[in-house]
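Trainee: Everything below, folded, please.
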Amino acid sequence: MRAFKNPAARKVALAGSVAALGLLLSACGSDGDSMSGMDHGGKTSASASPSPSTSASFNDADVTFAQGMIPHHQQALEMAKLADGRAEDSEVKKIVAAIEKAQDPEIGTMKSWLKSWGKPESAGQGGHGGHGTAAGMMSDQDMKDLRSLKGKAFDRKFAELMIAHHEGAVEMARTEQKDGSDATAKKLADDVVRTQSAEIAELRKILDRL
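Mentor: Sure thing, here's the model as predicted:
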């Protein structure tokens, strides 16, 4: 009897081991599958995450800002050039120099953004980015009137027109601060708001004493 039970017991034990091993392998297999699935998901999300940030470094507001501010700055430089031989007030001359120093390089910067973004420098046929007088752009008549003046009359007219011009630039820059996406463009918008708001205050002081 003892010799009979031992082989049976051995078979039962062996069968139990095989079953247990099967369950263990099955469990490991499912764990491995789930983990590999998790790893795959992790890799997919990791590789997908940089894509939106690089492709969305700029948006339509950034493009509109650059396209509108380029001709705006260009007109400010045209106004500043008219001061040569016409302006009399030392404070007006100081603001003219500040405008030329700041805005000329900013035009080059914004042109380089648009080129890197694959966008044209001008949004419209007229080249003013569709902003026109709403952003403080001077009319041809305004520029003609300014060109015809000298001395204190020029200083007064220049201050009046540049206040309106700067207010337009600040308005455009505040829109960029609110709606823009590109960090560099938003930084330039911050600079425009800060510097041109200060120049507006100075120009108003000049008008008060002229």
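
Trainee: Going by C-alpha atoms from here, please, whenever you check contacts or count neighbours.
Mentor: OK.

Trainee: All the helices of this structure, in order from the start?
Mentor: Taking DSSP state H as the criterion, the chain contains helices spanning 2-48, 50-55, 60-82, 90-117, 140-147, 151-179, 183-209.

Trainee: Which strands or helices does the last one pack on?
Mentor: Applying 3 or more C-alpha pairs under 8 Å, 6 or more residues apart in numbering; DSSP states H and E, one finds that helix 183-209 makes contact with helix 90-117, helix 151-179.

Trainee: do that again at 6 Å, thanks
Mentor: Contact analysis of helix 183-209 by 3 or more C-alpha pairs under 6 Å, 6 or more residues apart in numbering; DSSP states H and E lists helix 151-179 as its packing neighbours.

Trainee: Identify the spatial nearest neighbour of residue 171, chain neighbours not counted.
Mentor: In this structure, residue 171 finds its nearest non-sequential neighbour in residue 135, 7.0 Å apart by C-alpha to C-alpha, 6 or more residues apart in numbering.

Trainee: The one you found: how many residues sit nearby?
Mentor: Applying other C-alpha atoms under 10 Å, we find 21 residues neighbouring residue 135.

Trainee: Following up with a second sequence; could you model it the same way so I can compare the two?
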Amino acid sequence: MNYLKFLSVILISGLCSCQSNGPKSADEHSSHDSTSHASSSERTEMAIVMDNMMKDMHQAEMTGNADLDFAVMMKSHHEGAVEMAEEELKSGKDEAIKQMAREIAGAQKTEIVELEAFISSPKNAAKNYDPATKNSGFGKVMDKSMKMMMELPELAAGSSVDEQFVALMIPHHQSAVYMAEGLLQYGKDPKLMEMAKKMIADQNREIDAFKKWSSAR
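Mentor: You can find the predicted model right below:
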């Protein structure tokens, strides 16, 4: 069974079962080890979005340039957040959470355009870290960020779309913040680093708001 067919079987069955955590380097194929919290018949739209986002990120080939690899991974990460926000706007009921979803979708759509421009622009993408090294440097940052998203909370049976959105968006944001903080340590591009600073501020504020909402339930 080839790799893409293997991934499609996993998604259909509601399981993601792979052998390592993190995007693959240009010289290796990576697989990842996580277990879905529900059977395929119980998969929610929110969880399916997360599955698809993780699939895209797992398949990304890392170049070894911290700025470029951050931009590629964060683009997929943001696309997942936008899809979850759109699902919340379609099916959610809580007006405060729907307003947060609007703000998240708007901000991250703008950043996706900026990330796409960075990815497509001619640049000297010299290798400045080893993607295969998972225990130090930017390789460790990328690997841990992926693991953070894989350690998702179990969605309570019968939970509302609002509750699902909040429960999944907190670790989703936390992994983005960790990746952005890593870029500030290892990145070189000034514009990308300014974007990372804004992401950290925006998403930490949203994490706090989500946690307050959850604790008040």
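
Trainee: For residue 173 of the first structure, see how far away the residue nearest to residue 171 of the first structure is.
Mentor: Computed as C-alpha to C-alpha, to the nearest Å, the residue 135 of the first structure to residue 173 of the first structure distance reads 10 Å.

Trainee: What of residue 164 of the first structure?
Mentor: 14 Å.

Trainee: neighbour-wise, which of these two wins?
Mentor: Set residue 164 of the first structure next to residue 173 and count neighbours by other C-alpha under 10 Å: residue 173 wins out with 26 against 18.

Trainee: contacting residues for the aligned partner of that one in the second structure?
Mentor: For residue 173 of the first structure, the aligned residue in the second structure is residue 180 (criterion: TM-score structural alignment). Going by C-alpha atoms under 6 Å, 6 or more residues apart in numbering, residue 180 of the second structure touches residue 196.

Trainee: hmm, back to that, could you dump the helices of the first structure to a markdown table with distance to residue 130 of the first structure?
Mentor: Output for the helices of the first structure, formatted as a markdown table (distance: least, C-alpha to C-alpha, whole Å):
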| stretch | distance to residue 130 of the first structure |
| --- | --- |
| helix 2-48 | 36 |
| helix 50-55 | 26 |
| helix 60-82 | 7 |
| helix 90-117 | 16 |
| helix 140-147 | 16 |
| helix 151-179 | 12 |
| helix 183-209 | 18 |
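
Trainee: between those helices, which one is nearest to residue 131 of the first structure?
Mentor: helix 60-82 (6.4 Å; C-alpha to C-alpha).

Trainee: coming back round to it: looking at the helices of the first structure, which is nearest to residue 123 of the first structure?
Mentor: helix 60-82 (6.1 Å).

Trainee: quick one, that closest one and helix 183-209 angle?
Mentor: Angle of helix 60-82 of the first structure versus helix 183-209, following axes from the mean of the first three to the mean of the last three C-alpha atoms, to 10 degrees, is 40 degrees.

Trainee: what's the matching range in the second structure for helix 60-82 of the first structure?
Mentor: Using TM-score structural alignment, helix 60-82 of the first structure pairs with 65-87 in the second structure.

Trainee: Also stretch 106-113 of the first structure?
Mentor: Taking TM-score structural alignment, stretch 106-113 of the first structure hits residues 111-118 over in the second structure.

Trainee: Contacts only, for the residue nearest the centre of the second structure.
Mentor: The centroid of the second structure falls nearest to residue 77 when counting by C-alpha atoms, centre = their mean (3.4 Å). Taking C-alpha under 6 Å, 6+ apart, we find residue 77 of the second structure in contact with no residue.
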